[in-house]
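Visitor: could you work out the structure for the sequence below:
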Amino acid sequence: MTAMTQRPAQAPPLVLTIAGSDSGGGAGIQADLKTMLAHGVHGMSVVAAVTAQNSLGVQGYWELPPEAVRAQLDSVLSDIGVHAVKTGMLASGTLVETVAEVLAGVTAPVVVDPVGVSKHGDTLLAEEAVDAVRHALLPTATVVTPNLWEVEQLTGVKVVDEAGLREAAEAVLALGPRWALIKGGHLPGEPADLLFDGEREHRFTAPRHDNRHTHGTGCTLASAIASRLAFGDDVPTAVGKAKEYVTGAIAAGFPLGAGIGPVDHNWRHRAS
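Guide: Model (predicted):
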């Protein structure tokens, strides 16, 4: 009997995360890779920093040497390639500049989550690195996804209500990204986000779920956007689909440890 020959499988879209590791598994590279798997893309990772982290907060973090980050980038990009890139925690100005230098030569879409603090309020970006994010990293971004605290850190604009989202988006766009997605989830009322490219404005709303287990929402949203861009969606479509995914993941968030639990990246599978 002759064995049946299988056709080689075709690789799915390729998405690279450049971020920090979360030992608790709720955010960072761990959340990114879970999100990418849920979207049917092949996730790859460049570890920029390692955190000691659990449901109660970040107990410490350590940056990798720039040469280690550069070597990881070179290994992936020179052999495998990418259809989209997502950046998260980069920790220091040197690492931001290292990553930005490489991304300036990448033609695939880049989603920048300008991580400044954790869900628990722990600082994850050195003060001296903020200028590098502004002037080196943001100009490489197809989409940048700051929350309101990160908007204020990067631009000085303080948003107190939904009417201020447009001013925030304009201030972020002035730093060089093609699109700005201003996340307004911490404002009163129903969550509202604004996506803007200087001409086209898209607003996204979602129900507010009574669930405190929301660790990893920012990482998850940015990774979901990158995954959809890797499939060829335009930016507004990618953001809309990513928002739908994150809303479901928040609704299914679960307790873990004694503090804030994570969103459920596998909620669609559990619901099926």
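Visitor: can we go C-alpha only for contacts and neighbour counts from here?
Guide: OK.
Visitor: let me see the contact set for E101.
Guide: Shown here is E101, whose contacts under the criterion Cα atoms under 8 Å, 6 or more residues apart in numbering are A136.
Visitor: got the buried residues for the helix or strand containing it?
Guide: Counting by DSSP states H and E, the element that carries E101 is helix 93-103. Under the neighbour-count criterion of 16 or more other Cα atoms under 10 Å, helix 93-103 has G93, L95, V96, E97, T98, V99, A100, L103 buried.
Visitor: with respect to Q53, which of those residues is nearest?
Guide: Using Cα to Cα, L95 is the member of these that sits closest to Q53, with 20.6 Å.
Visitor: who's in contact with the closest one?
Guide: A48, P66, V69 are the contacts of L95 under Cα under 8 Å, 6+ apart.
Visitor: can you pull the contacts of the closest residue to E201 other than its chain neighbours?
Guide: In space, E201 comes closest to L195 once its chain neighbours are excluded; the distance is 5.8 Å by Cα to Cα, 6 or more residues apart in numbering. By Cα under 8 Å, 6+ apart, the residues touching L195 are A169, W179, A180, L181, I182, E201, H202, R203, F204, P236.
Visitor: turn those residues into JSON lines, including secondary structure.
Guide: As requested, those are exported to JSON lines (DSSP: H, G, I helix; E, B strand; the rest coil):
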{"residue": "A169", "secondary structure": "helix"}
{"residue": "W179", "secondary structure": "strand"}
{"residue": "A180", "secondary structure": "strand"}
{"residue": "L181", "secondary structure": "strand"}
{"residue": "I182", "secondary structure": "strand"}
{"residue": "E201", "secondary structure": "strand"}
{"residue": "H202", "secondary structure": "strand"}
{"residue": "R203", "secondary structure": "strand"}
{"residue": "F204", "secondary structure": "strand"}
{"residue": "P236", "secondary structure": "helix"}
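Visitor: now show me the structure for the sequence below, then we'll compare the two:
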Amino acid sequence: MIATTPPRILAIAGSDSSGGAGVQADIKTIAMLGGYAMTAITAVTAQNTRGVTGVETLEAGFVAAQVDACLSDIGADAVKIGMLGSPASARVVAERLDSFSGGIVFDPVMVATSGAVLADEETIAAFASLMDIATLVTPNLPELHALTEMPIGSVEEIGEAAARLAARHDTSVLAKGGHGDGARVMDILVAPGGEAMVFDDARLPGGHTHGTGCTLSSAIATMLGHGQALPHAVRLARQFVRAAIEQAPGFGGGNGPLGHQAVRALA
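Guide: Next up is the predicted model:
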């Protein structure tokens, strides 16, 4: 049951000028799921449904100042981390959240849906410190391969790679299967001890999926903030994302945004 007092959710991510992904998707998701959204913006992008045309990264000290401003006053029940923009920002966020007692959901954003690179090799290397403190890491299949350098061609291989990542960083991993082939989407949740849970759904038609990763990670963080156990938080968040895809407004000439506003909050 959603609490009367909204959980406080801090989203640390980049800005998407077209509103489909990044902190804009985070804010919409958190609000629709009954949370109170705060943000620490790491970068500003010029992008739309067709792609990213520019990125301006904020200085790591200012990212830290935003995090400090939120946590020192309002506080937070859960944190979602998305695009970081630089290795310095990745390191400073890990430092600021090292003693954070709430849930931390880390979406290791490397490449935008349009194909634009959003994290260089040094930034990806700095992800390790964030995975070490995360409650959950949510890589898609290309990200899982980049983080483990393991094959991900089959369901068994995906599970093995997720288990390796979970054990290495003592965290849970949700390997997202949206980039896979076939008529069904299979996400695999693996605990640090190797226990696995599979979420299997029919693939939805249509190409309006811009911001699905941001939306999913924000939804999970919000559900953790509501006090849901991790497996149920993932289950509810996946339902929200699927409903938002089904309600996509069809905006733009490329991969359009989700219909966050058309989805009722989940209890």
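Visitor: what range in structure 2 does the helix holding E101 of structure 1 sit on?
Guide: Following TM-score structural alignment, the partner segment of helix 93-103 of structure 1 in structure 2 covers residues 87-97.
Visitor: can you report how many residues neighbour the aligned partner of S78 of structure 1 in structure 2?
Guide: With TM-score structural alignment defining the correspondence, S78 of structure 1 maps onto S72 in structure 2. The local packing count at S72 of structure 2 equals 9, with neighbours defined by other Cα atoms under 10 Å.
Visitor: same question, E156 of structure 2
Guide: By other Cα under 10 Å, the burial measure for E156 of structure 2, its neighbour count, is 11.
Visitor: so the host helix or strand of it matches what in structure 1?
Guide: The secondary structure element spanning E156 of structure 2 is helix 155-169 (assigned by DSSP H and E). Residues 162-176 of structure 1 are where helix 155-169 of structure 2 aligns, with TM-score structural alignment as the criterion.
Visitor: show me what counts as buried in that stretch.
Guide: By neighbour count, with 16+ other Cα under 10 Å as the criterion, the buried positions of stretch 162-176 of structure 1 are E162, L165, R166, A168, A169, E170, A171, V172, L173, L175, G176.
Visitor: quick one: the helices in structure 1?
Guide: Secondary structure of structure 1 (DSSP state H): helices located at 28-38, 66-79, 93-103, 130-132, 148-155, 165-173, 217-230, 235-251, 267-271.
Visitor: now do the helix holding E101 of structure 1 against helix 66-79, angle only.
Guide: 20 degrees (axes from the mean of the first three to the mean of the last three Cα atoms, to 10 degrees).
Visitor: compared with structure 2, how much does helix 93-103 of structure 1 deviate?
Guide: Overlaying structure 2 shows helix 93-103 of structure 1 at a mean distance of 0.5 Å from the equivalent residues (mean Cα distance after the TM-score superposition for structure 1).
Visitor: distance from that helix to the middle of the chain?
Guide: Average the C-alpha atoms of helix 93-103 of structure 1, do the same for its chain, and the two points are 16 Å apart (Cα atoms, centre = their mean, to the nearest Å).
Visitor: can you redo the buried residues of helix 93-103 of structure 1 as TSV with distance to L124 of structure 1?
Guide: Formatted as TSV, the buried residues of helix 93-103 of structure 1 follow (distance: Cα to Cα, whole Å):
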residue	distance to L124 of structure 1
G93	12
L95	13
V96	12
E97	16
T98	17
V99	16
A100	18
L103	21
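Visitor: ok, the nearest residue to L37 of structure 1 once chain neighbours are set aside - contacts?
Guide: Nearest in space to L37 of structure 1, with sequence neighbours left out and distances taken as Cα to Cα, 6+ apart, is G43 at 6.9 Å. The neighbours of G43 of structure 1, taking Cα under 8 Å, 6+ apart as the test, are L14, V15, L16, T17, D32, L33, M36, L37.
Visitor: Y36 of structure 2 reaches T4, doesn't it?
Guide: No - if you go by Cα atoms under 8 Å, Y36 of structure 2 and T4 don't touch, sitting 11.5 Å apart.
Visitor: ok, the two, which is more surrounded?
Guide: Y36 (19 against 7).
Visitor: corresponding residue for that one in structure 1?
Guide: For Y36 of structure 2, the equivalent position in structure 1 is taken to be H42, counting by TM-score structural alignment.
Visitor: am I right that its match is in contact with M36?
Guide: Yes - assessed by Cα under 8 Å, H42 of structure 1 is found in contact with M36 at 6.7 Å.
Visitor: which residues do these two both contact?
Guide: Here H42 of structure 1 and M36 have V15 as joint contacts, going by Cα under 8 Å, 6+ apart.
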